[in-house]
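Visitor: Please find the sequence and the predicted model below.
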Amino acid sequence: MQLDEGSRNPIRVVVVSEEILERLRPFPSLLRRANVRFLLAYSGSEALTLAGASDPALLLLDYALPVLRADEVCRELKASPKLSGIPVVIVGPAFPPEFELSCRKAGCAAYLPTPVEISALAPLLARLLGLPNREESRLPVLLSVTYGMVISQSLGRSRDLSLAGIQVRSLTRFQKGFCVNLRFSLGEEAPVTALGEIVRVMPTEEGDYDVGIRFVGLPAETRTRL
């Protein structure tokens, strides 16, 4: 396993199909915590070649790869003493069920039916790479809004966090366009503080609100922690 210069985190090499990589791009914070380096495989045979040459932590493959299907890639991988320990996640059709059965018989770690949701893929990726997945549990967020001389504070909870912003579930109906001061903890000693602009407020069926907040002028130190 490679080490990232200047970082204690090992570089985790992941062989991935192009379509799956596109679904992961909206979650850059998860990928940064994993310290992932992706190697694109455009065919099943290329996935096998990359697996043999790069010692990857994981393979993320579409079922219908050219040359070799993902279940065939998995079967050959598991037959190799050197490569058999590499987990393989396959994304493929829900029907017919024989597709999934073939992949599981080949030894895949997971089979996700299409259309795959990032809400299913992200926690699976975190688990297989040995990461704490922040998207699995909502973290408390303190929101402060100043109205003239009055400071209004509200406690919300979030599970969607990236460098661009944060989505918070709150009982308070905030106004779009307002600026808010945010304070939340990521498990470190000092909480994260940030300035944000409310860009979206949507009522939920439970009677509260999903509040979309865009970070404004995020300091470099805070960006690193996220």
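Guide: Yep, it's here.

Visitor: only C-alpha atoms for contact and neighbour calcs from this point on.
Guide: Fine.

Visitor: which ones are touching the spatially most central residue of the chain?
Guide: Centrality entry for the chain: nearest residue to the mean C-alpha point is Ala122, 3.9 Å, by CA atoms, centre = their mean. The neighbourhood of Ala122, defined by CA atoms under 8 Å, 6 or more residues apart in numbering, consists of Leu24, Leu30, Asn133, Glu135.

Visitor: One more pass at 10 Å, please.
Guide: With contacts defined as CA atoms under 10 Å, 6 or more residues apart in numbering, the neighbours of Ala122 are Arg23, Leu24, Phe27, Leu30, Leu31, Asn133, Arg134, Glu135, Glu136.

Visitor: ok, structure two:
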Amino acid sequence: MDRPSRKVIILSENVGRFLLRGESYLSRSGFVLMAGGSGRDILDLAARERPVAAVLGYDLKDVSGDEICRRLKRTLDPPPAVLVVGPASPPEAALRCSLAGCDEYLFSPVEPGALLTRLSSYLGIRFRVHPRRPLVVPVSHGRILREFLGHTRDLSEGGALIESILKPGAGRRLVLRVYPDDLEALELRAVVLRVEPSRERDQNLLGVQFFPPPPPARARLRDLLSGRI
């Protein structure tokens, strides 16, 4: 059976606060969020709306999260992605959800960015915890011998898009040095997530993710992004 034209995400009210940060992002991506206060409410909503995903608290008023997941997976075609937020202990809760077919079990309280990142992966969209700013600065790489890598197209606290003639493979770890104007280089450790051709001839676009930098480097990166340096 085909789903309705609108893409619905159902969530239980006891986890709604974790998605407040991403509600506008999900709406812009074409999704509608609908909440239910109890297990029966969620099942009734699911029967009417046939959601693409459900985000549930494990402890509902009447039916446990694992049982809701089991019913959603059995009664809807195609079945929605189901993420459950629940306690770390006892471990039986996570096990019951796994046996019921839940796609993810996240310990409560879950960090909102982590929940949105995992949910987005099942929706086929990309959620960035840190928004990127268009910013062009030169970048080199190398631990001892430094080689010019290219220029950033955009930059954030979490990563960058770099235009480069080089083509390192996805998964390659790099020690980057970002040069804001004529100031001392900012060193950041990163991993290459993707490589794709640039519109410019013989150039590549490297999507890199930064590893968490030490506090002084993070402070300088924030200053760079805010225009203070």
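Guide: Thanks, I have it. Here the structure is a predicted model, which means the values were calculated and not measured.

Visitor: biggest strand in structure 2 by residues?
Guide: Of all segments of type strand in structure 2, defined using DSSP state E, the longest is strand 186-197.

Visitor: ranges for the helices of structure 2?
Guide: Secondary structure of structure 2, counting by DSSP state H: helices at 23-28, 39-49, 65-75, 92-99, 112-123, 215-226.

Visitor: All the strands of structure 1, in order from the start?
Guide: Using DSSP E, strands in structure 1 cover 2-3, 10-16, 36-40, 58-62, 88-92, 110-113, 139-147, 150-161, 165-170, 179-184, 192-203, 209-215.

Visitor: Could you provide those strands in CSV, with additional columns for mean neighbour count and distance to Ala47 of structure 1?
Guide: Output for the strands of structure 1, formatted as CSV (neighbours: other CA atoms under 10 Å; distance: least, CA to CA, whole Å):
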stretch, mean neighbour count, distance to Ala47 of structure 1
strand 2-3, 12, 19
strand 10-16, 21, 7
strand 36-40, 18, 8
strand 58-62, 27, 8
strand 88-92, 25, 11
strand 110-113, 18, 17
strand 139-147, 17, 37
strand 150-161, 16, 31
strand 165-170, 22, 34
strand 179-184, 19, 40
strand 192-203, 18, 40
strand 209-215, 22, 38
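
Visitor: And the helices of structure 2: which comes nearest Leu149 of structure 2?
Guide: For Leu149 of structure 2, the closest of the helices of structure 2 is helix 215-226, at 18.5 Å, according to CA to CA.

Visitor: how far off strand 186-197 does that closest one point, in degrees?
Guide: Taking axes from the mean of the first three to the mean of the last three CA atoms, to 10 degrees, one finds helix 215-226 of structure 2 and strand 186-197 inclined to each other by 60 degrees.

Visitor: For helix 215-226 of structure 2, name the packing helices and strands.
Guide: strand 133-134, strand 147-155, strand 186-197 (3 or more CA pairs under 10 Å, 6 or more residues apart in numbering; DSSP states H and E).

Visitor: Would you check that Asp55 of structure 1 makes contact with Ile11?
Guide: No - using CA atoms under 10 Å, Asp55 of structure 1 is not in contact with Ile11, being 11.0 Å away.

Visitor: Find residues that contact each of those two.
Guide: Taking CA under 10 Å, 6+ apart as the contact criterion, the common neighbours of Asp55 of structure 1 and Ile11 are Met1, Gln2.

Visitor: any idea what Leu61 of structure 1 aligns with in structure 2?
Guide: In structure 2, the residue matched to Leu61 of structure 1 (TM-score structural alignment) is Leu56.

Visitor: my guess is that match meets Asp66, correct?
Guide: Yes - Leu56 of structure 2 lies in contact with Asp66 (CA under 10 Å); the separation is 9.1 Å.

Visitor: list residues touching both of the two?
Guide: The contact sets of Leu56 of structure 2 and Asp66 overlap at Val82, Val84, Tyr105 (CA under 10 Å, 6+ apart).

Visitor: that older thread, out of the strands of structure 1, which is closest to Leu101 of structure 1?
Guide: Nearest of those to Leu101 of structure 1, taken as CA to CA: strand 110-113 at 9.1 Å.

Visitor: who touches the closest one?
Guide: By CA under 10 Å, 6+ apart, the surrounding residues in contact with strand 110-113 of structure 1 are 60-63, 87-95, 97, 99-101, 103-104, 120-121, 124.

Visitor: so where in structure 2 does that strand end up aligned?
Guide: Aligned by TM-score structural alignment, strand 110-113 of structure 1 corresponds to residues 104-107 of structure 2.

Visitor: Just tell me what Ile20 of structure 1 corresponds to in structure 2.
Guide: For Ile20 of structure 1, the aligned position in structure 2 is occupied by Val15, per TM-score structural alignment.

Visitor: check contacts around the nearest residue to that match once chain neighbours are set aside.
Guide: Take Val15 of structure 2 and drop its neighbours on the chain: the residue closest to it by CA to CA, 6 or more residues apart in numbering is Gly57, 5.7 Å away. Shown in contact with Gly57 of structure 2 (CA under 10 Å, 6+ apart): 11-16, 38-39, 64-66, 83-87, 105-106, 108.
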